[in-house]
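K.L.:
need a 3D model of the following:
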Amino acid sequence: MAKKTSNKTLPLPLYDELLKLDQDVFVSATAYDHPTYLTDNMVHTFRYYQEDALRFFHNSQTLDQFQYRHPNHVLFNMATGSGKTDLMAGLMLYLFHEHGYQNFLFVVNTNSVLNKTIDNLTNPQSDKYLFQQSIEIEGERIRIEKVSQYPRQPQENVIYLKLASIQSVFNDLFTQRENTMGLTDYSRHKVAVLGDEAHHYSASTKKEKEEEKSWERAIDLILAAHPDNRLLEFTATIDLDNKNVYAKYKDKIIYRYTLDRYISDRFSKNVKRIQSSNTDLDNMMNVVLLSEFRRRFALEYHGSQIKPVILFKSPKIVDSNEAEVKFKELIIQLSAEKVEDFIRFRSRISDDEQSETLSRAYQYYLANEDDLPQIVREMKRQFSPSRIINANDSDRGAGMLEKGQYEALNSLESPSNLYRVVFAVAKLTEGWDVLNLYDIVRISDTENAKGTKTSTMAEAQLIGRGARYNPFELEGEISYQRRFEDDGRDSLLLETLHYHTVNEPQYLKNLVAALNEMNLPTGEDKKNPLLEVKIKPSFKRTKLWKEGAIYYNEKVEVDDTYYDNLAKYGIDNQSDITLNWKFTAKEVTYRSNQVYEDYRDTHVVAVELDKRYFVKAMNRLTFYHFSNLKKYLPQLESREAFLGEQWLNISNRTLYAVVPAMFSRKDFKAEEKLEILEQYLMEVAKKIQTGYQKAIGTNKFIGYPIREYVADYRKRIPNYDTSSMRLLDKPDPQQVSRHIIKEDFFVYDSTIVNLTEKQLIDRIAERVSELKEEYEHVYLIRMDENMHRESVKSDALKLYQFGEKVRERRFEAFQPDFILLLENTDQYLQIFIEPKGINLLEKEQWKEDLLMYINSHQADLVFEDQVDGLAIKGLRFYTMNDGRSTMNQLSKMTLGKSFKSLSLEN
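P.N.:
Predicted coordinates for the structure are as follows:
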């Protein structure tokens, strides 16, 4: 049977055009600077893909090529958990400020999502409110008002937000009642509609017929009610394989952030399946032991407080209620003796059938046998009836909303919320975004044990929703991305969602197929031993091993006392300031009616400012509020002091603007002076933020003895049997496996790498003989971070940015994956090499920039060791099939010419 074509390959004209424009460095109009009024007014920092989505939307509304088609109906196709509601909130502020929209309609098809979103967008008292408590744009306070009807005369600086189910909007449109909104209300002033879970609004499209009063029809009527009405739809799942859905949305999809990218970017938990032929009661015991072990492990090993939540999913309400009774009885009867007997019986299962994570839990309890009575008492308290929610009061048959328990279900991450267990039917309700869900247990379905395609797809969607990452605190830091090695102990316990399910072959086949269709990588949680990776004895006999070193640049810690003036932030506070004033396409002088469009003839004009302008501008820009300014300028005593000689030095400097030749100093209006000053202050703010560092890389490179820092290590191969990120029948370049390498040039006996990394090793292997014509010693070292996991020295082997001319200031360090060492009597050459997946090139460009910076600043490098002929260099990223000619760069760098057969390859 021919393989089904992935909908990733279908052309999407609008998205494809915007993507091409965004990647074209010659199109300056797409260099959209993410506005500060968004970053300052949102609780969360936008992730790179959310900024991309905002930029794509901005470009679609402003670039000349879209002027006549003016997309007023667009769809954002973004993975579950990727922050669509954050994006909606940002788009509301954008449309309000940039395009004058005050009326917004949020629609969704379930009350649970609706209630959650009301808290997200309109309730400042909610823990999940997405805006800052005070919304301020250009010095003006903005208020968001929840309404049931839009006012006839909107007030200035107010956003009116109606939040409703699509059913109620539909009923209002087609049932004339008092105090409801008909089409006239959507035609009086322009409205922006935010349609969440948009895959529900294409009923007639899917049925291939037009139902006059369908939900889809209701939304279409609202969109057509005013020429400037806009519809922004959001969904994680869109069936582009359906020809009618594809025909409707192919020109409307404006941005895509798919599940495989979301997982690859480490914004989700990993997902593992625990498959067994256990009874429901045995699975309940297992998940209780595992969940409590997670909590204790986080506290005892990392000092982190987490509260892992368990969801028991049943096919019917009667099954769910029966399961709850069984669970409560299990907890009541729980004792140390029963736990020990259960574990010892389960431990007899062969290693091939054992769950890696459950085995760790069993070992923990057996190792703490003396404390088991106390542990079980705590366990009974953690899973007492008062900490269980039965969420089977169904909302349209698919909800989790029970009267009086909505707040509890939507605040499960809160430290004051003690609930540990949820019983529910069907799937997780769309929009239920609990982050600390770690275990989902499938209660057996005796009537349909094999599962239908529909039911297993629902389960796959449930798993995808449950995989949101839990940003727990570790060593005083909160992270919103996975921090540990996949399949390692810490990752399995703190960064993995476990799905406990039956071991029925046909059911598992259907489930795996559904997971594959969703591009959701999962694997069975089985015993996965650590593999030994050892340094070859032949390398240990070499002089390089005994006496050689690898080099990384030094970092120096920076105390807050260092930051005592703006110069320490890389800001010139002595010279006068010259800015290009941002002109529109046409500018009118204020002394005549003449219009001039040609700005090639310009001159510089002083902008006359006094202290009042600076105070006003700083009041309008949230960054310059003293409480925020103090975060970045710890030595600053007051806002008044910021204007003095030590900092902004306004008394001794003049601000100049480049303006058209016909424009003179007296033509400036006060508001324009303020605009120019704000432009300058925003540039200063960015430099302050990027210049404030706790550690700074230097140009001094330190030699670390190879024999002390390159070591044997152990590592697991991630175990996944559903493969995302594969392109049709092509192999996955990120699929990890172990490879034995016998040739002496590679210092380890084997390596655990993905396909891109293996291909790099193979290509270098093919060139070793040519390299040895010039260099006596040629060695490639895989710098795996597992090599240093037990060593306090690991942070030393990192590269840090240094110098003042870097293109993008970054403070984190990184360890390139490979080091190629080349040595002869005259030279000792160390080359950093970093393979990279295509999808990560843009995100991690700063790493390549650092490697290239080293090459272009060789004269600036200082070495602690006096080694003759020592040089440190870096290659651009190596991508699959050497699409960026990295091997050619290596040959020129090492031999001064191309490798003999390189031209045939490329």
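K.L.:
going forward, measure contacts between C-alpha atoms and count neighbours the same way
P.N.:
Noted.
K.L.:
residue boundaries of the helices in the stretch 601-750 of the chain?
P.N.:
611-620, 626-632, 639-642, 670-691, 706-709 (DSSP state H, counting those that start in this stretch).
K.L.:
nearest to Ser320, of the ones you listed?
P.N.:
helix 626-632 (50.3 Å; Cα to Cα).
K.L.:
list the buried residues in the closest one.
P.N.:
Phe626, Leu629, Lys630, Tyr632 (16 or more other Cα atoms under 10 Å).
K.L.:
which of those sits closest to Asp445?
P.N.:
Tyr632 (57.7 Å).
K.L.:
return the residues in contact with the closest one.
P.N.:
Neighbouring residues of Tyr632 by Cα atoms under 8 Å, 6 or more residues apart in numbering: Ile688, Gln689, Tyr692.
K.L.:
save those as CSV, and put in distance to Gly548 and neighbour count too.
P.N.:
Listed next are these as CSV, based on distance: Cα to Cα, whole Å; neighbours: other Cα atoms under 10 Å:
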residue, distance to Gly548, neighbour count
Ile688, 41, 20
Gln689, 40, 15
Tyr692, 36, 20
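K.L.:
circling back to that earlier point, closest one to Gln125 among the helices of the stretch 601-750 of the chain?
P.N.:
That would be helix 626-632 among these, by Cα to Cα, at 21.8 Å.
K.L.:
hang on, the earlier thing: could the buried residues of helix 626-632 be laid out in a markdown table, adding distance to Met852?
P.N.:
Compiled in a markdown table, those are given as follows (distance: Cα to Cα, whole Å):
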| residue | distance to Met852 |
| --- | --- |
| Phe626 | 39 |
| Leu629 | 34 |
| Lys630 | 35 |
| Tyr632 | 30 |
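K.L.:
hang on, Pro835 packs against Lys758?
P.N.:
No: using Cα atoms under 8 Å as the test, Pro835 is too far from Lys758 to be in contact (9.5 Å).
K.L.:
who's more crowded, the two?
P.N.:
Pro835 (23 against 20; other Cα atoms under 10 Å).
K.L.:
roughly how far does the more buried one sit from Leu566?
P.N.:
Noted for Pro835: a distance of 38 Å to Leu566, by Cα to Cα, to the nearest Å.
K.L.:
which one of the helices of the stretch 601-750 of the chain lies closest to Asn368?
P.N.:
That would be helix 706-709 among the helices of the stretch 601-750 of the chain, by Cα to Cα, at 35.5 Å.
K.L.:
list the helices and strands the closest one packs on?
P.N.:
In terms of contacts (3 or more Cα pairs under 8 Å, 6 or more residues apart in numbering; DSSP states H and E), helix 706-709 is packed against helix 543-547.
K.L.:
could you also give me the structure for this next sequence, so I can compare it with the first?
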Amino acid sequence: MQGTEILHKQIETQFASAFTEVPDVPEYITENLNHKLRPYQIQALRQFIFTQERDISDMSYNHLLFHMATGSGKTVVLAATMLYLFKEKTRQNFIFFVNSDAIIKKTKENLMNEQSSKYLFKPEGIVIEGQRINLQLVDVFPEYPDKNTVYLKLTTIQKLHTSLDKTRENSLTYESLKRQPLVLLADEAHHINASTKRKKRKYTTDELSEKTWETTISTLLSLQPQNRLLEFTATINLENDELFDKYRDKIVYQYDLKQFMNDGYSKNVTLLQANQDDNDKMLQAVLLSQYRKYVARDNNIELKPIILFKSNRIPISKAAHRSFVELLQQLTIQHFSTIIQSGLATFQNQKSIWGKMYRYYQNMDYSKVIRDLQWDFADENILDANTKEFLEEKNSLSLNTLEDPNNPFRAIFAVAKLNEGWDVLNLFDIVRISEGNTNTKKTTDSEAQLIGRGARYYPFVYQSEYSFQRRFDTLPSELKALETLHYHTINDSTYIKRLWKSLEEANIQVREDDYILKQAKIKPEFKKTELFKNGRIYINQVISTTKEDYQTLKDYNIQTEKELATDSIVETLYGTSTEIINTIQLREFRWDVEKSFIQKGIQRNPFFTFNNLKQYVPAISSMKTFIESPSFLGNTAIHVSLPKDFQLTTYQKLSLIDNFLVYVERNIKNNYMKTKGTPIFEGVAFSELINDYYVEISKVNANVTNMDEFKQPRPMRHFDWYVYDQAIVNSWESSLIDFINEFMGELKSKYEDVYLIRNERKVKIVEINGTRGFMPDFLLYLKDNDVTYQVFIEPKGDHLRLQDQWKEDFLLSLSEREDIEILSENDEVRLIGLKFYSTTTTYKNDFREDFEKKLLN
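P.N.:
The predicted structure follows:
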């Protein structure tokens, strides 16, 4: 698989093919983690497992890098890889290293302290196949390890290097580490690349140290072929040719900050520029922080928002701390009233966060607000991160448990100790104190890094739902304040220009503190139409499955005649060169799987014990039935592509049946006792599903945002076939409207009524006999003398086509299935699904052909 393309892209390409069985994340991983894995974390683990299940993993995939954004949960992925390597590869010795003692303390809490709110494993302990697994901290690894124990050494890279370089009693040695396989876990791994980065340049003093660290790690990895080095970082510069050459065949998964923020897993970031002095700026920030707390309280949400006051020198930070305490102690009702009235005069008619805040305070009891401020921000609830005491473990851990209800801190005064390794979710305000117009690139780069860390999303329960993603981007809600990080800074053009540049380089999406709330209204003339008054939109009914629905493996969406990939066989024979592999002649081979291989595969997979399997497959009476019945595995056949004249060995056949049974297991679990869509479509009154809607349009930094996905209002008043007065759409949705407009003359000559309807989170259809559902972006309503047509249309960006292919398949099936039943007052209603619309020429031509064939010809 090696070549010029980055490893993770090679894997993703293989996953998208029909010949590669995508590995699932084992249940023993998900069952032993304290938090549900997010989709991108699952994908990261699947791609990692894929490399480790290859025959060439010791040679080609012993050193891998997870390039994942700050806040994306790299440590959760790290913990999951430990469980996998222990269970599947019997690895017991792990060394976690990083360049900072603070991160070591944080990681110790995450991996070892069952009482910590950030403990990564289930508090009741790690259990695999009924066995309790112990996770034990060590300085050296035991010569005779206990079977059910994972041994973990936590250390800095500096200490690890020194320990190996200068051997002492009861310390690690290269000789001792040769005896057992070793897994190296490198966090903030960009610190161990000095030798690679500086091949052609002179080293600085610090880089000379880092060069020796890189050599140490390389030596440890090479001690055994079974050793593994897994690196985790959010920061790697692939524009550097040396780093690209080193890591292009090692980046097993990439999920950068831009994608992380676009997917909604972070807070939004907003810059607040002001010319105020420090005291006014600090007071405004405190009022904003307390406003967040009140909004959360009003919505039954537990939240203790944190403010970070950042300075460039310790004396300035300490002076600001003293001023802050005095400011709140001396706050009076008269002063507070003056602040609110002044704010209202300035922001009364604005929809910015300031306008919302001042209008909120306007109707509150000022004396109560002051009491709350003085209580919440009392000096004992302020953390000075500049003192020697801060370096003690107690205060350092307090900084990493700020979300805990029993952690009293609401504000932090700091200089530069918080940029790397700081893990906090409830930071909502960063206030820049007394820095004048300091605007060097080093300064703004550091601030961008801090902003990136502060943008970690704070998950909360709202209306009984818990979410790790933003929910209010396009909704007019005060709860936006709980999904936004505000960076309070000076209004200096040179500094702001440099900061924007640093933010762009860091791929941090930034919004200005202003937005326009756009409303799409149904046109008055459309409300007078028969369609709006009496028309119906057809969506399919959903039912719960029963045990009787599962009589054969087909009921679990399982094919017992299955095509599997054998690329590992080809690579073992011919190497991984793409040029060579492309020249190999392959033949199609059908293997009718013998019962003995199925029995052996089942014995190797604990899911297929009868007692466990019976819970998911109630139709079987014995394992004999499951193995031999044509309704189950009796007629299993595997199709593979093999080099000419090559014969499968017994070992290779067992590997194929193992992969096939993983596929069977996954589909059995995913499809048993779920709610499923039916082919019965019933009409819902048009006016119930189609009504006015709002979309919030923000000014976004175009350089770090995918502008194709950025929604913009488009006037549609003069297009009588569009039911809303404007379309609030992204680039490919707007392109679809242009496409429809091109054909409007032909459509109107063929149909009496033609209406294009934007579906804004209302009309949902569910896969027939499946559990997946979605809301097509557009409905095209057509009516002639005899028939009413409801056409589902979905514009799709090319980067989403593969993962959403099932949606297109579902849409296309609506025109082809014979079992579709439409419950309507007249029988002349037809449902049509079209191929995805895309702006790419090839896909657009495919859509055009489908459109003309189904709607015009």
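K.L.:
TM-score for these two?
P.N.:
For this chain pair, the superposition-based TM-score is 0.84 by TM-score structural alignment, normalised by the length of structure 2; 800 aligned residues with a Cα RMSD of 3.9 Å.
K.L.:
pick the one among the contacts of Tyr632 of structure 1 closest to Leu418 of structure 1.
P.N.:
Among the contacts of Tyr632 of structure 1, and counting by Cα to Cα, the member closest to Leu418 of structure 1 is Gln689, at 38.7 Å.
K.L.:
tell me the contacts of the closest one?
P.N.:
Tyr632.
K.L.:
separation between it and Lys631 of structure 1?
P.N.:
Following Cα to Cα, the distance that separates Gln689 of structure 1 from Lys631 of structure 1 is 9 Å.
K.L.:
ditto for Asp33 of structure 1
P.N.:
With Cα to Cα as the criterion, Asp33 of structure 1 and Lys631 of structure 1 are 23 Å apart.
K.L.:
and for Thr722 of structure 1, nearest residue in space, chain neighbours not counted?
P.N.:
Closest residue to Thr722 of structure 1 apart from its sequence neighbours, by Cα to Cα, 6 or more residues apart in numbering: Pro521 at 4.9 Å.
K.L.:
just checking, the one you found touches Asn719?
P.N.:
No: at 9.6 Å, Pro521 of structure 1 does not count as touching Asn719 under the criterion of Cα under 8 Å.
K.L.:
these two: who's more crowded?
P.N.:
More neighbours surround Pro521 than the other of Pro521 of structure 1 and Asn719, with 23 against 20 (other Cα under 10 Å).
K.L.:
surely the more buried one is in a helix?
P.N.:
No: assigned with DSSP: H, G, I helix; E, B strand; the rest coil, Pro521 of structure 1 falls outside any helix and is coil.
K.L.:
so who does the aligned residue in structure 2 for it touch?
P.N.:
Mapped onto structure 2 by TM-score structural alignment, Pro521 of structure 1 lines up with Gln509. Applying Cα under 8 Å, 6+ apart, one finds that Gln509 of structure 2 lies in contact with Lys258, Met261, Asn268, Val269, Leu503, Val700, Asn701, Val704, Thr705.
K.L.:
list the contacts of the alignment partner in structure 2 of Ile833 of structure 1.
P.N.:
By TM-score structural alignment, Ile833 of structure 1 lines up with Ile793 in structure 2. Contacts for Ile793 of structure 2 (Cα under 8 Å, 6+ apart) come out as Pro776, Asp777, Phe778, Leu779, Leu780, Gly833, Leu834, Lys835, Phe836, Tyr837.
K.L.:
show me what contacts the second one?
P.N.:
Think Asp777 of structure 2. Arg758, Asn759, Glu760, Phe792, Ile793, Glu794, Pro795.
K.L.:
from Leu221 of structure 2, how far out is the second one?
P.N.:
When Cα to Cα is the yardstick, Asn759 of structure 2 and Leu221 of structure 2 sit 54 Å from each other.
K.L.:
for Asp658 of structure 2, same thing?
P.N.:
30 Å.
K.L.:
next: Met716 of structure 2.
P.N.:
63 Å.
K.L.:
which one (most neighbours) among the contacts of Asp777 of structure 2?
P.N.:
For these, neighbours tallied by other Cα under 10 Å; top is Ile793, 26 neighbours.
K.L.:
need the counterpart of Asp251 of structure 1 in structure 2.
P.N.:
In structure 2, Asp251 of structure 1 lands on Asp249 (TM-score structural alignment).
K.L.:
ok, and the closest non-adjacent residue to that match?
P.N.:
Leu7 (4.7 Å).
K.L.:
which SS class is the aligned residue in structure 1 for the one you found?
P.N.:
Here Leu7 of structure 2 is matched to Leu14 in structure 1, going by TM-score structural alignment. Here Leu14 of structure 1 is recorded as helix under three-state DSSP.
K.L.:
please apply the same query to Asn312 of structure 2.
P.N.:
Once three-state DSSP is applied, Asn312 of structure 2 turns out coil.
K.L.:
you'd agree it is up against Glu435?
P.N.:
Yes: contact criterion Cα under 8 Å: Asn312 of structure 2 and Glu435 qualify, at 6.4 Å.
K.L.:
what lines up with Ala520 of structure 2 in structure 1?
P.N.:
Per TM-score structural alignment, Ala520 of structure 2 is aligned with Val533.
K.L.:
what is the burial count for its match?
P.N.:
19.
K.L.:
one more: Lys616 of structure 1?
P.N.:
Counted with other Cα under 10 Å, Lys616 of structure 1 comes out at 14.
K.L.:
and it, how far from Leu681 of structure 1?
P.N.:
12 Å.
K.L.:
try Asp251 of structure 1
P.N.:
40 Å.
K.L.:
same check, this time on Lys534 of structure 1
P.N.:
Lys534 of structure 1 is 55 Å from Leu681 of structure 1, by Cα to Cα.
K.L.:
among these two, which residue is more densely surrounded?
P.N.:
Higher neighbour count among Lys534 of structure 1 and Leu681: Leu681, with 19 against 15, using other Cα under 10 Å.
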